[in-house]
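In: How does the following fold in three dimensions:
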Amino acid sequence: MITWQASRVEHPARTASWRSMEAVVAGDKAGWLALFAPDGVVEDPVGPSAFDPQGLGHHGHEAIAAFWDKAIALAERFEFTIADSFAAGSEVANIGTISAFLPSGHRVDTEGVFVYRVGEDGLIRSMRAFWEVDRAMGTLRATS
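Out: Modelled structure (predicted):
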């Protein structure tokens, strides 16, 4: 589910971000990968993390697919709540919360700023997610 409380003014990067969220909600790995340019990069979160110990990002379709398997595929489902969205140039910065529902019966809410940059073809060149691991893990709770 996507709850969009932000601007709906058309912008290529905003459209790409929406499609990215739709693919994640649908569990559509192939559809999600198709949104990225062949040389695209995902930094989620930006900097070193369990998903990217070196903090260099996941470059290219093969690495982005591996990120899906390590991070996105672990959840049973996702919900996105976008409170605001700022588009400028070839980028959009969405502010919101991503809720991941885990197979263990737990939920984690990740608040952050999610920045997408697209090329002239509308494909995602980079997706950078600014969020704090400790802050997200502090929301871990059982679902009813």
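In: can we go C-alpha only for contacts and neighbour counts from here?
Out: Noted.
In: The lengthiest helix in the chain packs against which elements?
Out: Secondary structure of the chain per DSSP state H: the longest helix is helix 12-26. Applying 3 or more Cα pairs under 8 Å, 6 or more residues apart in numbering; DSSP states H and E, one finds that helix 12-26 contacts strand 2-4, helix 29-34, strand 77-88, strand 91-101, strand 106-118.
In: one more, for comparison:
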Amino acid sequence: MSATPAESIAAVERSPQAAGAHDREGWVAVFAADARVEDPVGSRPHRGRAQIERFYDTFIGPRAITFHRGGDVVFGSTVIRDVTVEVRMGPSVAMLIPAFLRYDLDDSLRISRLQAFWELPAMMWQFARNGLRAVPAGMQLSRALLRNQKLAGTVGFLSGFLGTTVRGKQHVGRLLDDACAGDQVAVKRRLANALSVTRGDDERIGTSELVALLHGARWDGMIRAGHCVAARVHRDGCRLVLFADVETRPVRIRAVRVFADEQWT
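Out: As a prediction, the model looks like this:
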């Protein structure tokens, strides 16, 4: 029997609770044995318990992390959380990172995949603005990366700087403007090269259905991570998250996935 939205949210909530409590075993235990963590999306994924433990030791254990929730979307076995992550890397260095966190759950309500969509370049710029205060925290992170992830893992993390460009982000913004305005012709033109448009991962829909879903809504909170652009869409107190896979040369949208809460019509 499939889980209810409340049960899925409760299962997902174990992750930030364990991270906030610095409960290493509890945090790792919320994942399936063959789980995959992509944090941020665009960096090299961590697969299986050993790599997920090293991820915790590098990025979670040494610092205080608080998750400020903006809302959840539950679609089948997927929970998408709209959050701002507050990361304290030292007594005087703190950052606020807007993110979409996608959790895919297995039949046992363990996390089979976690994808964190946030902007690594923007985070590094925010970090650098702390000036000299950031130097000790930066050195600590560099040592932890090399100790736990080795050189290949460090390079894999830094690959999160690559991916779609600001121009690609703007391209998705124009798609959303057209869809929210109900302009089917413009949406069809912008998605002329798209391989798929789906509700969730698998339910194929046409451009007319996409426009029907978004017409009259508003969007904001756009984030680019790897080759994906994500944005929140809201209407009448309901919430939808759109993910667009974007190629850079030339800039074009290759796939669109929308995840809406059960009240969305």
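In: Any idea what the TM-score comes out to?
Out: Overlay of the two chains. TM-score (TM-score structural alignment, normalised by the length of the first structure): 0.81; 125 aligned residues with a Cα RMSD of 1.5 Å.
In: So which bit of the first structure is stretch 190-199 of the second structure matched to?
Out: Alignment of stretch 190-199 of the second structure against the first structure: no match, by TM-score structural alignment.
In: residues in contact with Trp118 of the second structure?
Out: By Cα atoms under 8 Å, 6 or more residues apart in numbering, the contact list for Trp118 of the second structure reads Pro40, Val41, Ile97, Pro98, Ala99, Phe100, Ile223, Arg224, Ala225.
In: from memory the last one sits against Glu38, does it?
Out: In this case it means Ala225 of the second structure. No. Using Cα atoms under 8 Å, Ala225 of the second structure is not in contact with Glu38, being 10.4 Å away.
In: what about those two, which has more around it?
Out: Using other Cα atoms under 10 Å, the more surrounded residue of Ala225 of the second structure and Glu38 is Ala225, with 26 against 20.
In: Residues contacting the longest helix of the first structure, please?
Out: Residues contacting helix 12-26 of the first structure (Cα under 8 Å, 6+ apart): 1-2, 29, 31-32, 35, 72, 77-80, 85, 87, 90-92, 116-118, 122-124.
In: Ok, stretch 169-183 of the second structure next?
Out: For stretch 169-183 of the second structure, contacts defined as Cα under 8 Å, 6+ apart pick out 184, 186-187, 190, 210-212, 214-219, 222-224, 229, 244, 251-253.
In: Repeat that for stretch 101-108 of the first structure.
Out: Contact with stretch 101-108 of the first structure is made by 74-78, 99-100, 136-137, 139-144, as judged by Cα under 8 Å, 6+ apart.
In: Out of those residues, which end up buried?
Out: Using 16 or more other Cα atoms under 10 Å as the burial test, the contacts of stretch 101-108 of the first structure include Ala75, Arg77, Phe78, Ser99, Ala100, Ala136, Leu140 as buried.
In: So how do I select the buried members of the contacts of Trp118 of the second structure in ChimeraX?
Out: Buried subset of the contacts of Trp118 of the second structure, written as a ChimeraX selection, criterion 16+ other Cα under 10 Å:
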select :40,41,97,98,99,100,223,224,225
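In: Please point out which of the contacts of Trp118 of the second structure the first structure shares.
Out: Counting by both residues aligned by TM-score structural alignment, their matches' Cα atoms under 8 Å, the contacts of Trp118 of the second structure that remain in contact in the first structure are Pro40, Val41, Ile97, Pro98, Ala99, Phe100.
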